[in-house]
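Undergrad: Any chance you could fold what I've pasted below:
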Amino acid sequence: MYWGDSQLLRVFGAVQNSDHAQTWFVELIRKAKLLRIGIPDLLDMMGSEAGKQQLNERIALIASSESTLNATVYRSGTGTDDPGEKIDDYQINWSGIPAFMDAIDQRMAAVSGIPFTKIMGRSPGGMNATGDHDTDNWWDTVGDGQENETRPCLEQLDPILIRSAGAKNPDKVWWLWAPLRKPTEKEEAETFDLLMDAITKLIDTGMLPEEAMSRACRT
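TA: All right, here's what the predicted structure looks like:
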């Protein structure tokens, strides 16, 4: 819940807005391929069946020439008294559209709590940007949800599930979440160095018998 509202509904609305924006953009691309044909005396031609037939044949000829010749054939006219036909491509100003769509997707990412780079599958923007900070925040969010929301629910079912699985000592059964991320080689090396340093200090104190320490190291 987010301020009394269902988070699922908030995310659903943001996803719908993003989907509508994508649909609108696709329709805009399709519309950019349209031709705008200006035909003199069009209304007069539509006033008779012969004129309608002539108009249909003319439009069919334009479509056929574009398909066959990869060119648009039209009557250019002879002067002011005979302007001829006018064919224009549909003009669209594409500037600002990518930023507009990114803003909608970023809103969706903000509402869902998922980093923009992860939910959209894009590389981080900006100089020297790695996206590690966003990823770490995402793992923290997922981890908090696992421990504070999902675990309490599962713990209500654990007594039933554990006994149905035939466990002899249900009270001694415990579980952990699978790691959300795999540590890098550098992180594994640093962890190993810290562990070895701690073991060395523990041995130097002489608080543990050598036999117990050697057995622990072997296991």
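
Undergrad: okay, CA-based contacts and neighbour counts for the rest of this
TA: Noted.

Undergrad: For stretch 180-193, give me every contacting residue.
TA: Residues outside stretch 180-193 that contact it (C-alpha atoms under 8 Å, 6 or more residues apart in numbering) are 139, 143.

Undergrad: try 7 Å
TA: Outside stretch 180-193, the residues that touch it by C-alpha atoms under 7 Å, 6 or more residues apart in numbering are residue 139.

Undergrad: same check, this time on stretch 126-137
TA: Contact with stretch 126-137 is made by 115, 124, as judged by C-alpha under 7 Å, 6+ apart.

Undergrad: Please measure how far the first residue of it sits from its last one.
TA: Criterion C-alpha to C-alpha, to the nearest Å; first-to-last residue distance in stretch 126-137 is 18 Å.

Undergrad: Run the chain-centre distance for it.
TA: Remark: stretch 126-137 is offset 17 Å from the chain centroid, using C-alpha atoms, centre = their mean, to the nearest Å.

Undergrad: Just the buried residues of that stretch, please?
TA: Of the residues in stretch 126-137, 131, 134, 135 count as buried by neighbour count, 16 or more other C-alpha atoms under 10 Å.

Undergrad: Could you list which of those residues belong to helices?
TA: Of these, the ones assigned to helices by DSSP state H are 134, 135.

Undergrad: Redo the buried residues of stretch 126-137 as JSON lines? Include distance to residue 108.
TA: Output for the buried residues of stretch 126-137, formatted as JSON lines (distance: C-alpha to C-alpha, whole Å):
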{"residue": "131", "distance to residue 108": "18"}
{"residue": "134", "distance to residue 108": "15"}
{"residue": "135", "distance to residue 108": "17"}
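
Undergrad: looking at this, residue 154 is in a helix?
TA: Yes: under DSSP: H, G, I helix; E, B strand; the rest coil, residue 154 sits within a helix.

Undergrad: roughly how far is the longest helix seen in the chain from the heart of the chain?
TA: Longest helix in the chain by number of residues (criterion: DSSP H): helix 7-32. What separates the centre of helix 7-32 from the centre of its chain is 12 Å, taken as C-alpha atoms, centre = their mean.

Undergrad: One more, please, to line up against the first structure:
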Amino acid sequence: MTESKPRIKIKAVMVPTTDSLSNLVANIGTNRDKRSHNYFGYEFVNQMELEAAYQSNWIARRIVDTPNEDALREWRTFNGKQSKLIETEERRLGVQQHYLDTCCWADLYGGAALLMVTGQDLSKPLDLDKVKKGGLKNLVVLDRWDIQPKDFNMTDPLQPNWMLPDNYMMVNGTQPIHYSHIIRRTGARLPRRLRMFEQGWGDSRLRRCMADLRDVVATKGGIASLVLEANVDTISVKGLQGALAGAQSDQITERYRMFGMLKSIVNLGLLDHDNEEYDRKSVAFSGLSQIMEQFMVWTAGAAEMPVTKLWGQSAAGLSATGEGDQNVYYDTIKAKQDGQMRRDLERLDQVLIRSALGNYPDDLEFEWNPLFQASGVEQAQEGLADAQADGIYLETGVIRPSHAMRRAQGKGTYAITDEQIAAQEKLEKDQDNAEFDKDDGADLPGFSLGGPDGDKQDADGKAQEETKGT
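TA: Just a heads-up that it's a prediction; the model follows:
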């Protein structure tokens, strides 16, 4: 019989940490140092407060909407001759607006989903081979509070939904939805343990800004209240305290109420010269604008947006144009496009393109349209440069007219149709064939046409060469 070993319980104790610098005399790095008791804690904001901030505060709405609207404003372009059919299908289903709503609700709540309605059984995996032309019936936008994740895959890391749900279910519903019918959009990135606490969803981008948003709104409200109290009228009366304690307190109150009313109507005040003194106290507002500006900068940093973009103000400083801030912001938007947005749309395109074309071509890809829109002068200069380059390439034979027409069609400057390009390509092919037939019978070095005339010409030429040599 073996003796059981006693169990040792380990209790986790939170110990405040400081940097390596310590000074017992100055209390730096010791328990008496006030900084040693600072620590970060979890901040949770409920759904109702997020919705209230989004509905009532324009800054909160801009934090959520503006980055997604900028990322999807110019949308995307497919390559190939069938791009028009895909664009038509996108307009029929409202893909751009539905995906924009999905991204906005994901940033507001931390997660959202786009349900693809194809007529197939939602409880079973989506079969892409069964999606025919017109097979995508509708797109339904759902936020994280509309659907409930079920049956998380925690055992098979080879599946595409590793650490994600196998199925979803509508709140208060009974229909299970397989994850393959869902385009899942998450909010800000979270560590794995917090992500599982949030049922696999991400963090709300607005929640990260809530503390700074409360501060900036409270500061603005405090400044507005100070404006109302910018000037305070004061009247000094000898023996006022005793008079208010007596029976004539109502008459005294009515007297100064009438004084304030008379001053407001005719801007005139009447006082007793010997017993009453009038004075006005003014509130100083110096420094308040700098405090407000610092709160604006801090909030913009939390929202990952330039101050000029979040607050809608022009760039400050001598010769400042804000172009640098705009470029940094567009780089952030571009990274967002090439990240989760591209993955989401590529999953959607597996169904969308089959619904538009009836199949899925292997060489079909899309590119995001440029975020920056050039001015009229800049567009004219760019068009002139392109035309000059095309002219040089046409003259040197690098490209053909059909190539230049295809490029002009892609830019959308002229209404060039595919039929016109096809006709030009046919004309060029016919010209190539005619030139080939013409060159097929031409004299080449070391080659002579057969027949008596050809032999006679060769003999005459040889005789002339011999005569010239002698």
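
Undergrad: Could you report the TM-score for this superposition?
TA: Overlay of the two chains. TM-score (TM-score structural alignment, normalised by the length of the first structure): 0.77; 207 aligned residues with a C-alpha RMSD of 2.9 Å.

Undergrad: from the buried residues of stretch 126-137 of the first structure, which single one is nearest residue 118 of the first structure?
TA: residue 135 (8.0 Å; C-alpha to C-alpha).

Undergrad: separation between the aligned residue in the second structure for the closest one and residue 310 of the second structure?
TA: In the second structure, the residue paired with residue 135 of the first structure is residue 326, using TM-score structural alignment. Distance, residue 326 of the second structure to residue 310 of the second structure, using C-alpha to C-alpha: 11 Å.

Undergrad: what residue of the second structure takes the place of residue 215 of the first structure?
TA: Aligned partner of residue 215 of the first structure by TM-score structural alignment: residue 402.

Undergrad: now that match: how far from residue 322 of the second structure?
TA: 41 Å.

Undergrad: One more: residue 361 of the second structure?
TA: 43 Å.

Undergrad: which non-adjacent residue is nearest the most centrally placed residue in the first structure?
TA: Against the mean C-alpha coordinate of the first structure, by C-alpha atoms, centre = their mean, the closest residue is residue 120 at 2.6 Å. Spatial nearest neighbour of residue 120 of the first structure, chain neighbours left out: residue 105 (7.9 Å); criterion: C-alpha to C-alpha, 6 or more residues apart in numbering.

Undergrad: What residues sit buried inside the longest helix of the first structure?
TA: 11, 14, 15, 17, 18, 21.

Undergrad: mean deviation of that helix from the second structure?
TA: For helix 7-32 of the first structure, the mean deviation from the second structure after alignment is 1.4 Å (mean C-alpha distance after the TM-score superposition for the first structure).

Undergrad: And the very next helix or strand once past that helix, how far out from the chain middle?
TA: Downstream of helix 7-32 of the first structure, the first helix or strand assigned by DSSP states H and E is strand 35-38. With C-alpha atoms, centre = their mean as the basis, strand 35-38 of the first structure stands 38 Å off its chain's centre.

Undergrad: In the second structure, which residue range corresponds to strand 35-38 of the first structure?
TA: Going by TM-score structural alignment, strand 35-38 of the first structure sits over residues 233-236 in the second structure.

Undergrad: Could you look up the SS state of the counterpart of residue 294 of the second structure in the first structure?
TA: Taking TM-score structural alignment, residue 294 of the second structure has residue 103 as its aligned residue in the first structure. State at residue 103 of the first structure, reduced to three classes by three-state DSSP: helix.

Undergrad: same question, residue 121 of the first structure
TA: Per three-state DSSP, residue 121 of the first structure ends up coil.

Undergrad: For residue 97 of the second structure, list the residues it contacts.
TA: So residue 97 of the second structure contacts nothing (C-alpha under 7 Å, 6+ apart).

Undergrad: give me the element it is part of.
TA: helix 95-109.

Undergrad: against the first structure, where does that helix fall?
TA: Helix 95-109 of the second structure corresponds to no residue of the first structure when matched by TM-score structural alignment.

Undergrad: State the next helix or strand along the chain beyond that helix.
TA: Heading C-terminal from helix 95-109 of the second structure (DSSP H and E), you reach strand 111-117.

Undergrad: Taking helix 95-109 as reference, get the angle to that following strand.
TA: Following axes from the mean of the first three to the mean of the last three C-alpha atoms, to 10 degrees, one obtains 150 degrees for the angle between strand 111-117 of the second structure and helix 95-109.

Undergrad: Just checking the distance from strand 111-117 of the second structure to the centre of its chain.
TA: With C-alpha atoms, centre = their mean, you get 18 Å for strand 111-117 of the second structure.

Undergrad: how about residue 15 of the first structure, what's its partner in the second structure?
TA: In the second structure, residue 15 of the first structure lands on residue 213 (TM-score structural alignment).
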